[in-house]
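Student: Could you work out the structure for the sequence below:
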Amino acid sequence: MNNKILETVKSFDELSVNPEVFISPSKNFRSRIEFGYKNDSYTMMDGESQIFFSKSNVPIKMISNNMECILHDINCSKTLKNKLFGINYRSNNVTTICTLIYHRPLDEKWLLEIKDIEDKYKNIFFVGRSKGKIYGSSNEYWSNVMLNNEYFWIKQDDESFFQPNFYLMPRMINFICKNLSINYQSSNLLELYCGCGTFTLPLSKYFNFVFATENNRKAISHLHSSIKKNNFKNINIARLSDLETIEAFSGKTFRRLNNFDLKSYKFDTILVDPPRSGLSPESIDFIKKFEQIIYISCNSETFFRDLKLLNKKINKSAIFDQFVNTRHIELIGILND
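Tutor: So this is what the prediction gives:
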């Protein structure tokens, strides 16, 4: 084990918990990656130093196998290079979106040249972004994830928040599903910070009913589309922040609930996947009332802080080394009364 995992295991030891550890491949694991562009090269920051390169073995193979050729095609075009400062990739090993980010408006000449490049690549689509506007191909795409020999579809775009390690993401979902401790098939799940539905969709197979909330308008729109495509009938979603969700459970009316009656459901389990800052004091007080808590975190410091504040038994826990060769790590804790 590397040092960051050993340090995290030690933090669990202080809580008398023995976590499972899931290791990622060291290469070709990232489903999304962001580069700068300068001097005809991809760029990234290494501390305070800027590094220049043409190819990386960090992204999944569909990105790694094409990024050098794509860079060459861009460098051969004065139009595509002009005031380009960022190149981002997102891929699910079937479809890849390459987003080019500019400090200038894009025009018909740019569209014609990017179309010529796009025609050279199979299942790679090019999007231009400039001052809030989107040019070129659609920036939306579908990913399918298999759980227990069954596929489900998730709609995303080039800016969606999505678990970045395509190798470990299904293992995270499976870890949660196999360690649910209550009679979940007759229980209801509340999910905060649901994003585009990475956990919402598969977990709906394991609960009687799921109510999921998210503050991002586009993520909620994508999740609506995913629910419809998967033909799931037991999910209701609303565009609410964590604090608005708490207010809704306290009786405050929101038009965004579309007349959904929260009082007609009893929620035994709550799943939270908060930002790096962790849970607010109001969220802690609300969440600790649930019989079962599924806590997903990308920040070990706030994760262990919040576990102590929630003051529940840690039934199962896991460490996922999603971010190989960095100090970052992903954690899951399943808590019960």
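
Student: Only C-alpha atoms from now on, for both contacts and neighbour counts.
Tutor: Noted.

Student: quick one: the helices in this protein?
Tutor: With helices called from DSSP state H, the chain shows them at 3-13, 61-64, 67-75, 78-81, 108-118, 169-178, 200-203, 217-230, 242-249, 281-287, 300-310.

Student: tell me what the third one is packed against?
Tutor: Contact partners of helix 67-75 among helices and strands, from 3 or more Cα pairs under 8 Å, 6 or more residues apart in numbering; DSSP states H and E: helix 78-81.

Student: Okay, buried residues for the helix it packs on please.
Tutor: Using 16 or more other Cα atoms under 10 Å as the test for burial, helix 78-81 gives 79-81.

Student: I have a second one here; can you model it like the first so I can compare?
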Amino acid sequence: MDCKYFGECGACRIYKDGYEGQLSEKLEINRDRFLNFYKKDISVFKSSDSHYRSRSEFKIWHKDDDIYYGMNHLQHKGVVLVDDCPQVNEFIHALMPKLLISIIDKDIGYKLFGADFLSSNSGEIVVSLIYHRKLDEQWQEKATEIAKELGIYIIGRSRKQKLIVGQDYITESLNIQNEVYRFKYIENSFTQPNSKVNEQMISWALKSISDCDGDLLELYCGAGNFTIPFAKKFNKVLATEISKPSINAAKENMLLNDVHNIEFVRMSVEEFVQALDGKREFRRMNEIDINAYNINTIFVDPPRSGMDEASCRFASRYDNILYISCNPETLARDLDILAKTHDIMDMALFDQFPYTHHVEMGVKLIKR
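Tutor: Okay, here's the model as predicted:
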């Protein structure tokens, strides 16, 4: 990726020797980190070297009578004003300068301080414009004109206010093992930022569970990114998630893909373990017959904090564990527990965040 802001913009932090150089560095770091657990080759799944982000956030910076996109400086020296970002996908990249011109022309830049972009692989885009002022009907009229002219959806946000111009979501299509899955991605909710690496990640996960049978238990299911493809491989899936908006989106995505063998339950992992062990009763579990499940496999995709010790002990009950991690440090900590009862059969590195220190890791474990 050729970016004139390398070394200044904090969005990218590893740029010596280009894409392959940063990938080699991350692989070496994580090969050493997991050497006590896994001595075979770690499978590597690459990103495109540019235009890979389908979700991105920018500051809006005011200077004289003009406005600019801004990013934090790499060395914490204020804000870097940018007129180009080769990280974002081609659709967002093409839209960014046009949007600034429209905001100035329509005079809706007053107290605007942020712009968030969410795009599908086909170019459907929601832009969230974030303000330090209350938005009125005049703003909505002008935003509607911009949305129509640019062929996008716009969300206006300010304190305790959300105005929707068009709709607040996009519909993404993912091609996974020659099958297309559709997902509703809602503005201001978590989605995978690198859609092409996400496709590779789901494909790897499906391949990893291809020899598993029975039913699946999934913890931290989010909006069903893995859950729905998994449902095609298992008899039944029981999936838990603490976030109410994510659970609601997961249920919509299930119907969007004509999948009917998933039961979603909104509760934390800690609550679910307590319910499963009969230590507490939850009304949210009343309609779920846990005894009807034949669970041999558990899938976990926790937040950056990883799993706590109790959750790891719980996961260790199952024959097959598939773990996707967005933080290799907490993954290594959790493997200290999981590797006491399970052997690591495969590890993968997914370069979800090129030119940064961040990666996603996948681990397949089987009980000894």
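
Student: TM-score of the superposed pair?
Tutor: Scored against TM-score structural alignment, normalised by the length of the first structure, the superposed chains reach a TM-score of 0.95; 333 aligned residues with a Cα RMSD of 1.4 Å.

Student: I'd like the helices of the first structure as a markdown table, with distance to L335 of the first structure appended.
Tutor: Formatted as a markdown table, the helices of the first structure follow (distance: least, Cα to Cα, whole Å):
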| stretch | distance to L335 of the first structure |
| --- | --- |
| helix 3-13 | 13 |
| helix 61-64 | 37 |
| helix 67-75 | 43 |
| helix 78-81 | 51 |
| helix 108-118 | 48 |
| helix 169-178 | 11 |
| helix 200-203 | 17 |
| helix 217-230 | 27 |
| helix 242-249 | 19 |
| helix 281-287 | 11 |
| helix 300-310 | 9 |
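
Student: Among those, which comes closest to F152 of the first structure?
Tutor: With distances scored as Cα to Cα, the stretch of the helices of the first structure nearest to F152 of the first structure is helix 217-230 (6.3 Å).

Student: Buried residues in the closest one, which are they?
Tutor: Here helix 217-230 of the first structure shows 218-227 as buried, counting by 16+ other Cα under 10 Å.

Student: try stretch 172-180 of the first structure
Tutor: So stretch 172-180 of the first structure, judged by 16+ other Cα under 10 Å, has buried residues 172-177, 180.

Student: possible to save the buried residues of helix 217-230 of the first structure as CSV with distance to L243 of the first structure?
Tutor: What follows is the buried residues of helix 217-230 of the first structure, written out as CSV (distance: Cα to Cα, whole Å):
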residue, distance to L243 of the first structure
K218, 19
A219, 18
I220, 17
S221, 20
H222, 22
L223, 20
H224, 22
S225, 25
S226, 25
I227, 24
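
Student: Which members of the residues you listed are the farthest-apart pair?
Tutor: K218 and I227 (14.4 Å).

Student: Next, the contact list for K178 of the first structure, please.
Tutor: Contacts of K178 of the first structure were listed using Cα atoms under 8 Å, 6 or more residues apart in numbering, and none were found.

Student: Distance check, the residue in the second structure that it lines up against against V300 of the second structure.
Tutor: Aligning on TM-score structural alignment places K178 of the first structure opposite K207 in the second structure. Counting by Cα to Cα, to the nearest Å, the gap from K207 of the second structure to V300 of the second structure is 16 Å.

Student: what does V88 of the second structure give?
Tutor: V88 of the second structure sits at a distance of 28 Å from V300 of the second structure (criterion: Cα to Cα).

Student: Relative to S297 of the first structure, how far out is the aligned partner of R33 of the second structure in the first structure?
Tutor: Structural correspondence for R33 of the second structure with respect to the first structure (TM-score structural alignment): S11. As judged by Cα to Cα, S11 of the first structure and S297 of the first structure stand 14 Å apart.

Student: who's more crowded, those two?
Tutor: Neighbour count, other Cα atoms under 10 Å: between S11 of the first structure and S297, S297 has more, with 22 against 15.

Student: Help me confirm that that one comes into contact with E330.
Tutor: Yes. If you go by Cα atoms under 8 Å, S297 of the first structure and E330 touch, sitting 5.8 Å apart.

Student: what sits against the residue sitting nearest the centre point of the first structure?
Tutor: Most central in the first structure under Cα atoms, centre = their mean is F162, positioned 2.0 Å from the mean C-alpha point. If a contact means Cα under 8 Å, 6+ apart, then F162 of the first structure has 195-196, 198 as its contacts.

Student: My understanding was that C212 of the second structure contacts T297; is that so?
Tutor: Yes. With contacts counted by Cα under 8 Å, C212 of the second structure reaches T297, the gap being 7.0 Å.

Student: intersection of neighbour lists for these two?
Tutor: Taking Cα under 8 Å, 6+ apart as the criterion, C212 of the second structure and T297 both touch N320.

Student: So for the two, which sits in the more crowded spot?
Tutor: Just comparing C212 of the second structure and T297: by other Cα under 10 Å the higher neighbour count belongs to T297, 24 against 15.

Student: Please say which position in the first structure the more buried one maps to.
Tutor: Checking TM-score structural alignment: T297 of the second structure goes with T269.

Student: can I assume that match is in contact with L192?
Tutor: No. Using Cα under 8 Å, T269 of the first structure is not in contact with L192; the gap is 11.3 Å.

Student: Noted, bye for now.
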